[in-house]
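Participant: Provided below for reference: sequence and predicted model.
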Amino acid sequence: MKINSTVLLTLILLILMLGAGSLSAFLGFTLGSSALKGVSTPDGRPTTKFASNKATNAQQAGLTLLKEEEILKIVKARIEGKTKAAKSEKLDEDDEETKSSKQKPEEKPQEVVEEKLQPGFPVTAENQGVTLSVQSVRYSGGDLLLKVKMQNKGADSVRFLYSFLDVTDDKGRTLSASTEGLPAELPTNGPAFSGTVSIPTALLDDVNKISLSLTDYPAQKLKLDVSNIPVARVAGLL
């Protein structure tokens, strides 16, 4: 009786194992099939390749090759067309320039504007045809600037050394000054030369007028005295 029960138990275990194996195999097959849906193998049939090659050859056969003479004609025609277009554009531009030049009014020469002098100027000294004149004065950057003109209408040229320029105020005090732009020599019958004489404003607090005195160098036979140059700070004047 014990033997029969052992055999029965063994058979039951075998049946369960077979059932579990079959069930797992079925589930694996089902999952694999669902995963491979939409995947296809490449078509390796020779007939398909032949058909694709035939279609490619048909497309290439549709292309027509031009002859060399026709290509040269086309290129020449395009070049000539561009050249004609450029020429026509240039002619149009020339016509426009001609029209614009005709339409422009003739420019009138600018009139020479005379320098507007301050009241009391110029202050001039003359000796032997040589003139020294102060055209204007103004204060700028801590200096008094005197605009000076010199000209020689005499028979001989005259040389100057501006370290000999004497500047005095209306109280007889000597003032330090520097020059800029004045010529070292005035030629005979030459043009007028312009320059500047600068005086520090710290020396002019109570000064109303100053004087300049200059002699030629080295002979010192010619003396130019420009006196009573107004330098007071008057509103609207300096």
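Facilitator: Sure thing, it's come through. Numbering: from 1, shown residues only.
Participant: could you use CA atoms for every contact and neighbour count after this?
Facilitator: Fine.
Participant: those helices in the chain, which residues are they?
Facilitator: 2-35, 46-61, 68-103 (DSSP state H).
Participant: export those to a markdown table and tack on distance to residue 168 and mean neighbour count?
Facilitator: A markdown table is the format used below for the helices of the chain (distance: least, C-alpha to C-alpha, whole Å; neighbours: other C-alpha atoms under 10 Å):
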| stretch | distance to residue 168 | mean neighbour count |
| --- | --- | --- |
| helix 2-35 | 117 | 11 |
| helix 46-61 | 107 | 11 |
| helix 68-103 | 60 | 11 |
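Participant: could you dump those into TSV and include distance to residue 218?
Facilitator: Formatted as TSV, those follow (distance: least, C-alpha to C-alpha, whole Å):
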stretch	distance to residue 218
helix 2-35	120
helix 46-61	105
helix 68-103	60
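Participant: wait, which of the ones you listed is closest to residue 181?
Facilitator: helix 68-103 (43.0 Å; C-alpha to C-alpha).
Participant: and that closest one, what does it pack onto?
Facilitator: Of the remaining helices and strands, none touches helix 68-103 by 3 or more C-alpha pairs under 8 Å, 6 or more residues apart in numbering; DSSP states H and E.
Participant: what distance separates it from the centre of its chain?
Facilitator: 34 Å (C-alpha atoms, centre = their mean, to the nearest Å).
Participant: with stretch 126-134 instead?
Facilitator: Distance, centroid of stretch 126-134 to centroid of chain: 49 Å (C-alpha atoms, centre = their mean).
Participant: how about stretch 211-223?
Facilitator: Distance, centroid of stretch 211-223 to centroid of chain: 52 Å (C-alpha atoms, centre = their mean).
Participant: show me which residues of that stretch are buried.
Facilitator: For stretch 211-223, burial by neighbour count (16 or more other C-alpha atoms under 10 Å) applies to 211-217.
Participant: farthest pair within the residues you listed?
Facilitator: Farthest-apart pair in the buried residues of stretch 211-223 is 211 and 217; separation 19.7 Å (C-alpha to C-alpha).
Participant: out of the helices of the chain, which is closest to residue 193?
Facilitator: Of all those, helix 68-103 comes closest under C-alpha to C-alpha, at 40.6 Å.
Participant: let's bring in a second model and compare:
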Amino acid sequence: MKLNSTVALTLVLLVLMLGAGLVSGMWGFALGHEALKGVSQPDARPTAKTKNYKETPAGTQPLVMLKEADIIKSVNVRKQGKGKQAKADKNDEASEKRTKSLSPSESTATNAAFPIVSKDKGVTLEIRSVQQQQDTLLLDVSLKNEGDQPVKFLYSFLDVTDNRGRPLSASAEGLPGELPPNGESFSGTVSIPTSVLEGADRLSLTLTDYPDQQLRLQTSDIPVR
């Protein structure tokens, strides 16, 4: 009786183990099948490979084989473009060199018109030269009083116009506010921004005494180019 019980228990345990193994295998198969959804086996057929190579993947451009004649033509066009650019750069460089080489002679020709002198009641205004420094045109000027009375000037009333009659902003530096009657020459500069000189070839300058305005010093045809 005891032996029969042992055999029965053993059979029950074997059945339970087989049942658990079967359930576990089915559950694993179901999980694997769910995970592999959407995954297909590669098609190894030769005809299918040829078809796949002909198709272009979405979002990519097809490979285009250029003709040798087109490549040569493109290279020649680029060479011609670079040649034209190099030629243009050489022309610009040559033009700049010519400009630099002409600057001294042009300056000499311009300064050959100087000094420009204006006199009134014993007072002399002399414009000696004109030169450009960066963005400013500088007039080298001098004042001299050979009269018998001192003369006062207020240089904010200095009037400068171009050959078109346009008034220009200008400032004077180094000139005395009162010019003594001793015949001594006092030098200074009149500064004009080059930004206001567009299209101007010549300038006119007028200076009067202050506050009486009894004398008038006026110069014209001051070359600036």
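Facilitator: Received the coordinates, thanks. Computed from a predicted model, the values in this text were never measured in an experiment.
Participant: before we move on, the earlier item: mind checking which of the buried residues of stretch 211-223 of structure 1 land in strands?
Facilitator: Secondary structure assignment by DSSP state E places 211-215 of these in strands.
Participant: what's the closest of these to residue 197 of structure 1?
Facilitator: residue 212 (9.9 Å).
Participant: I'd say that closest one and residue 165 touch.
Facilitator: Yes - counting by C-alpha atoms under 8 Å, residue 165 is a contact partner of residue 212 of structure 1 at 7.0 Å.
Participant: the aligned residue in structure 1 for residue 140 of structure 2 - how many residues pack around it?
Facilitator: In structure 1, the residue matched to residue 140 of structure 2 (TM-score structural alignment) is residue 147. By other C-alpha atoms under 10 Å, 18 other residues sit near residue 147 of structure 1.
Participant: and for the residue lying closest to residue 147 of structure 1 once chain neighbours are set aside, the neighbour number?
Facilitator: Spatial nearest neighbour of residue 147 of structure 1, chain neighbours left out: residue 196 (4.9 Å); criterion: C-alpha to C-alpha, 6 or more residues apart in numbering. A count of nearby residues for residue 196 of structure 1, using other C-alpha under 10 Å, gives 19.
Participant: aligned partner of residue 196 of structure 1 in structure 2?
Facilitator: Using TM-score structural alignment, residue 196 of structure 1 pairs with residue 189 in structure 2.
Participant: correct me, but its match touches residue 170?
Facilitator: No - taking contacts as C-alpha under 8 Å, residue 189 of structure 2 lies outside contact range of residue 170: 10.1 Å.
Participant: from residue 205 of structure 2, how far out is the match of residue 196 of structure 1?
Facilitator: Distance of residue 189 of structure 2 to residue 205 of structure 2, computed by C-alpha to C-alpha, to the nearest Å: 13 Å.
Participant: again, but for residue 14 of structure 2
Facilitator: 125 Å.
Participant: need the counterpart of residue 104 of structure 2 in structure 1.
Facilitator: In structure 1, residue 104 of structure 2 lands on no residue (TM-score structural alignment).
Participant: quick one: residue 104 of structure 2 is in a helix?
Facilitator: Yes - judged by DSSP: H, G, I helix; E, B strand; the rest coil, residue 104 of structure 2 forms part of a helix.
Participant: surely residue 129 of structure 2 is in contact with residue 109?
Facilitator: No - the criterion here is C-alpha under 8 Å, and residue 129 of structure 2 misses it with residue 109 at 11.3 Å.
Participant: compare these two (neighbour count), which wins?
Facilitator: For the pair residue 129 of structure 2 and residue 109, the greater number of neighbours falls to residue 129 (21 against 13), based on other C-alpha under 10 Å.
Participant: what's the closest non-adjacent residue to the residue mapped onto residue 213 of structure 1 from structure 2?
Facilitator: When structure 2 is aligned by TM-score structural alignment, residue 213 of structure 1 is paired with residue 206. Leaving aside its chain neighbours, residue 206 of structure 2 sits nearest to residue 218 (4.3 Å; criterion: C-alpha to C-alpha, 6+ apart).
Participant: got it, and residue 121 of structure 1?
Facilitator: Nearest to residue 121 of structure 1 is residue 135, by C-alpha to C-alpha, 6+ apart, at 5.8 Å.
Participant: who touches that neighbour in this structure?
Facilitator: 117, 121-123, 146-149 (C-alpha atoms under 8 Å, 6 or more residues apart in numbering).
Participant: most neighbours, which of the residues you listed?
Facilitator: Result: residue 148 is most packed of the contacts of residue 135 of structure 1 (other C-alpha under 10 Å), 23 neighbours.
Participant: ok, now which ones touch the alignment partner in structure 1 of residue 169 of structure 2?
Facilitator: Alignment note (TM-score structural alignment): residue 169 of structure 2 maps to residue 176 of structure 1. Neighbour list for residue 176 of structure 1: 167, 199-200 [criterion: C-alpha under 8 Å, 6+ apart].
Participant: thanks again, I'm all set now.
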